[in-house]
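Participant: give me the fold of what follows.
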Amino acid sequence: MTTPPLCPILGVHIAAVDMKTALNYIRENLSALRGKYICISNVHTTVMSYEEESYRKVQNGAALALPDGKPLSVVCRKRGFAGADRVTGPDLMQEIFKCSREYGYRHYFYGSTPETLKLLEEKLGETYGLDIAGLESPPFRALTPEEDEAAVERINASGADFVWIGLGAPKQERWMATHEGRVQGLMIGVGAGFDYFAGNIKRAPMWMQKLSLEWFYRLLQDPKRLFKRYLITNTKFLWLIARGK
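Facilitator: Predicted coordinates:
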């Protein structure tokens, strides 16, 4: 299993790939990737990793840290990785969903709320005829060791090939790292991906995505939660990159 080229950005080893390369890598190496995890990395998680060593180790412990944010793929290209392009969580989910019936993939969804999971199950069944092995909304508190072990047993008993984790960053990445080798499917942390496919959140129009304005569209949808993140984190990122970090 040859690892895709890596571009270090603020200490995080970002996979300098595009969607086609990432998808082919996952499909061709799925057996070897079982028990491992993939991070969908953006400016926010990369700056957090720069500032916090333990989280940086989690990001760098992933089988892949994919460049979800457009700025990451742009930096990759400027540093000599011409094939790098944005690989968003929702786009990766969609591409894997589209080929799931052909390859017989089974899916488990861990995170979000029962209401969102119900909508997710309905819409994925209608659109993709997806083989959903299980959906689970964990409580919004730390699980006891017994509860955690029971959750792992449920996931593994489902026979899922892909275990989608929707706990939000940085919680979902830490969860995946803690469960590496215990969960038998390939774990992928997708943040708000559950909400997109459930219909709770709308994606930006394609023209905004192509102009790297999807962050602005999301900001308009949830300004109270995202304003501080985008203002502070994006400014820090630009400053650090300008300094050659």
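Participant: for the rest of this, base every contact and every neighbour count on C-alpha atoms.
Facilitator: Noted.
Participant: residue ranges for the strands of this protein, please.
Facilitator: Here the chain has its strands, by DSSP state E, at 6-9, 12-15, 37-41, 64-67, 106-111, 131-136, 162-166, 186-189.
Participant: got those as CSV, with distance to N200 and mean neighbour count columns?
Facilitator: Below are those laid out as CSV (distance: least, Cα to Cα, whole Å; neighbours: other Cα atoms under 10 Å):
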stretch, distance to N200, mean neighbour count
strand 6-9, 32, 19
strand 12-15, 29, 25
strand 37-41, 20, 27
strand 64-67, 24, 28
strand 106-111, 15, 23
strand 131-136, 17, 18
strand 162-166, 14, 25
strand 186-189, 18, 28
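Participant: E52 is nearest to which of the ones you listed?
Facilitator: Nearest of the strands of the chain to E52, taken as Cα to Cα: strand 12-15 at 11.2 Å.
Participant: for the closest one, name the packing helices and strands.
Facilitator: Judged by 3 or more Cα pairs under 8 Å, 6 or more residues apart in numbering; DSSP states H and E, the packing partners of strand 12-15 are strand 6-9, helix 43-51, helix 53-60, strand 64-67.
Participant: any chance you could list what contacts it?
Facilitator: Applying Cα atoms under 8 Å, 6 or more residues apart in numbering, the external contacts of strand 12-15 come out as 4-8, 41, 46, 49-50, 56, 59-60, 64-67, 72, 84.
Participant: count the neighbours of T233 for me.
Facilitator: Counted with other Cα atoms under 10 Å, residues neighbouring T233 total 18.
Participant: excluding its backbone neighbours, what's nearest it?
Facilitator: Excluding the flanking residues, the one nearest T233 by Cα to Cα, 6 or more residues apart in numbering is H44, at 5.9 Å.
Participant: the one you found and P205: what is the separation?
Facilitator: 22 Å (Cα to Cα, to the nearest Å).
Participant: the two: which is more packed in?
Facilitator: H44 (18 against 11).
Participant: surely that one and N234 touch.
Facilitator: Yes: contact criterion Cα atoms under 8 Å: H44 and N234 qualify, at 7.3 Å.
Participant: looking at the helices and strands packed on strand 12-15, spot the one closest to P114.
Facilitator: When the helices and strands packed on strand 12-15 are compared by Cα to Cα, helix 43-51 sits nearest P114, at 26.3 Å.
Participant: relative to helix 53-60, how tilted is that closest one?
Facilitator: With axes from the mean of the first three to the mean of the last three Cα atoms, to 10 degrees defining the directions, helix 43-51 sits at 130 degrees from helix 53-60.
Participant: one more, for comparison:
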Amino acid sequence: MLHAEVKEFHYSTVGHVPFAITNLEQATAWLIATSKGGPTPIAVRLANAYCVALAEGEQSYRTLLTTSGINFPDGTPVVKVMQLNCRGSQAEPGRVRGPSLFTRVLEEGQHQGLRHFFLGGSPETLAALETNVKSRFPDAEIVGSYSPPFAPISDSYVDDCAQTIEQTSAEVVWVGLGTPKQDFVASALAPRLGLPVVGVGAAFDFVAGTTREAPVWMQNSGTEWLFRFASEPRRLWKRYVFGNIRFLKAVIWPRQKH
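Facilitator: Modelled structure (predicted):
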């Protein structure tokens, strides 16, 4: 499904990546309605500045983000660029933070019997995730979870994940495998399963309690990245330093499509 086919949204391009002009409340309502509305094979990405930067340098990822599924703006820099793009119009881009979408859909989906499947993370993380979800959202229907083996994406990898999910009555699949792997897996699984498949990054770890989440005021002020950087500087410094430079380059001097 091409992003242009999702008629509920208008789009704003950041670099070469088309983002849906929406906010957390609208995205939540759309995902629940889409999941409950019958077979809808669509990959949903919570894309941020890092994704835009990766797409600038990797043709396969750029093609993925621009030709299939839908990109929601998860990240203040992306939203700020979208707001500049939309000046003078009635469009009001807002942030769709991945972990917040995850918990909001779990909460509101309780009232509609939405059935969830969790894919990714370690068995220990998934066990803690299910325990905490049941505690916070007692009526949420979790119909399965699976920790796939640590391996490159291949036909057999996708088959293994799909066959496990197909044995359940899932209506929406949440994927926590990290960027960009989860986005390629979601795009491969969505048409196979006929379901919305959503890549949510660190949401599993946050809700499971295995990774500390930034305070709400930092989430709302655009400084969440500082909290994450301070928590994991060795792992994230290249992502933020070089990634931010590539993001600015993508926004100011986007490559010609090819």
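Participant: re the thing from before, now distance to F227 of structure 1 too, for the strands of structure 1, in JSON lines please.
Facilitator: Shown next, in JSON lines, are the strands of structure 1 (distance: least, Cα to Cα, whole Å):
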{"stretch": "strand 6-9", "distance to F227 of structure 1": "23"}
{"stretch": "strand 12-15", "distance to F227 of structure 1": "24"}
{"stretch": "strand 37-41", "distance to F227 of structure 1": "19"}
{"stretch": "strand 64-67", "distance to F227 of structure 1": "21"}
{"stretch": "strand 106-111", "distance to F227 of structure 1": "24"}
{"stretch": "strand 131-136", "distance to F227 of structure 1": "30"}
{"stretch": "strand 162-166", "distance to F227 of structure 1": "21"}
{"stretch": "strand 186-189", "distance to F227 of structure 1": "22"}
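Participant: for E147 of structure 1, which of the ones you listed is the nearest?
Facilitator: The closest approach between E147 of structure 1 and any of the strands of structure 1, judged by Cα to Cα, belongs to strand 131-136 at 12.6 Å.
Participant: coming back round to it: any idea how far K238 of structure 2 is from the alignment partner in structure 2 of the residue nearest to T233 of structure 1?
Facilitator: Matched by TM-score structural alignment, H44 of structure 1 corresponds to Y50 in structure 2. Applying Cα to Cα, the value for Y50 of structure 2 to K238 of structure 2 is 11 Å.
Participant: one more: K134 of structure 2?
Facilitator: K134 of structure 2 sits 37 Å away from K238 of structure 2, going by Cα to Cα.
Participant: which of these two has more neighbours?
Facilitator: Neighbour comparison, K134 of structure 2 and K238: the larger count goes to K134, with 15 against 11 (by other Cα under 10 Å).
Participant: next, count neighbours for the closest residue in space to that one that isn't next to it in sequence.
Facilitator: Ranked by Cα to Cα, 6+ apart and with sequence neighbours excluded, the top spatial neighbour of K134 of structure 2 is A140, at 6.9 Å. Using other Cα under 10 Å, A140 of structure 2 has 22 neighbouring residues.
Participant: try T66 of structure 2
Facilitator: Quick note: T66 of structure 2 (other Cα under 10 Å) scores 19 neighbours.
Participant: I figured it hits V14, correct?
Facilitator: No: shown here, T66 of structure 2 and V14 do not form a contact pair, counting by Cα under 8 Å, at 11.0 Å.
Participant: first-to-last residue distance for stretch 191-201 of structure 1?
Facilitator: Start-to-end span of stretch 191-201 of structure 1 (Cα to Cα) is 12 Å.
Participant: what residues in structure 2 pair up with that stretch?
Facilitator: By TM-score structural alignment, stretch 191-201 of structure 1 lines up with residues 201-211 in structure 2.
Participant: ok, now stretch 166-179 of structure 1?
Facilitator: So stretch 166-179 of structure 1 sits over residues 176-189 in structure 2, by TM-score structural alignment.
Participant: residues contacting that stretch, please?
Facilitator: By Cα under 8 Å, 6+ apart, stretch 176-189 of structure 2 touches 42-45, 51, 61, 64, 68-69, 118-121, 153, 158, 162, 175, 197-204.
Participant: just send the helices and strands packed on strand 12-15 of structure 1 back as JSON lines, with distance to K245 of structure 1 too.
Facilitator: Shown next, in JSON lines, are these (distance: least, Cα to Cα, whole Å):
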{"stretch": "strand 6-9", "distance to K245 of structure 1": "7"}
{"stretch": "helix 43-51", "distance to K245 of structure 1": "10"}
{"stretch": "helix 53-60", "distance to K245 of structure 1": "14"}
{"stretch": "strand 64-67", "distance to K245 of structure 1": "17"}
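Participant: among these, which is nearest T116 of structure 1?
Facilitator: With Cα to Cα as the criterion, T116 of structure 1 lies closest to helix 43-51 of those, at 24.1 Å.
Participant: can you tell me the mean distance of the closest one from structure 2 after alignment?
Facilitator: Taking mean Cα distance after the TM-score superposition for structure 1, the mean distance separating helix 43-51 of structure 1 from the aligned residues in structure 2 is 1.0 Å.
Participant: from the chain's centroid, how far away is that helix?
Facilitator: Relative to its chain's centre, helix 43-51 of structure 1 lies at 15 Å (Cα atoms, centre = their mean, to the nearest Å).
Participant: with stretch 43-63 of structure 1 instead?
Facilitator: Distance, centroid of stretch 43-63 of structure 1 to centroid of chain: 13 Å (Cα atoms, centre = their mean).
Participant: how about stretch 123-135 of structure 1?
Facilitator: In terms of Cα atoms, centre = their mean, the centre of stretch 123-135 of structure 1 is found 19 Å from the chain centre.
Participant: hang on, S137 of structure 1 packs against T116?
Facilitator: No: counting by Cα under 8 Å, S137 of structure 1 sits too far from T116 to count as a contact (9.2 Å).
Participant: map T76 of structure 2 across to structure 1 for me.
Facilitator: Using TM-score structural alignment, the equivalent of T76 of structure 2 in structure 1 is K70.
Participant: burial count for the aligned partner of G98 of structure 2 in structure 1?
Facilitator: In structure 1, G98 of structure 2 lines up with G89, judged by TM-score structural alignment. By other Cα under 10 Å, 22 other residues sit near G89 of structure 1.
Participant: tell me the spacing between G89 of structure 1 and A151 of structure 1.
Facilitator: 23 Å.
Participant: got a list of what the nearest residue to the match of T76 of structure 2 once chain neighbours are set aside touches?
Facilitator: Nearest-residue entry for K70 of structure 1: R86, 5.5 Å, with adjacent residues in sequence omitted and distances by Cα to Cα, 6+ apart. By Cα under 8 Å, 6+ apart, the contact list for R86 of structure 1 reads 18-19, 67-70, 72-73.
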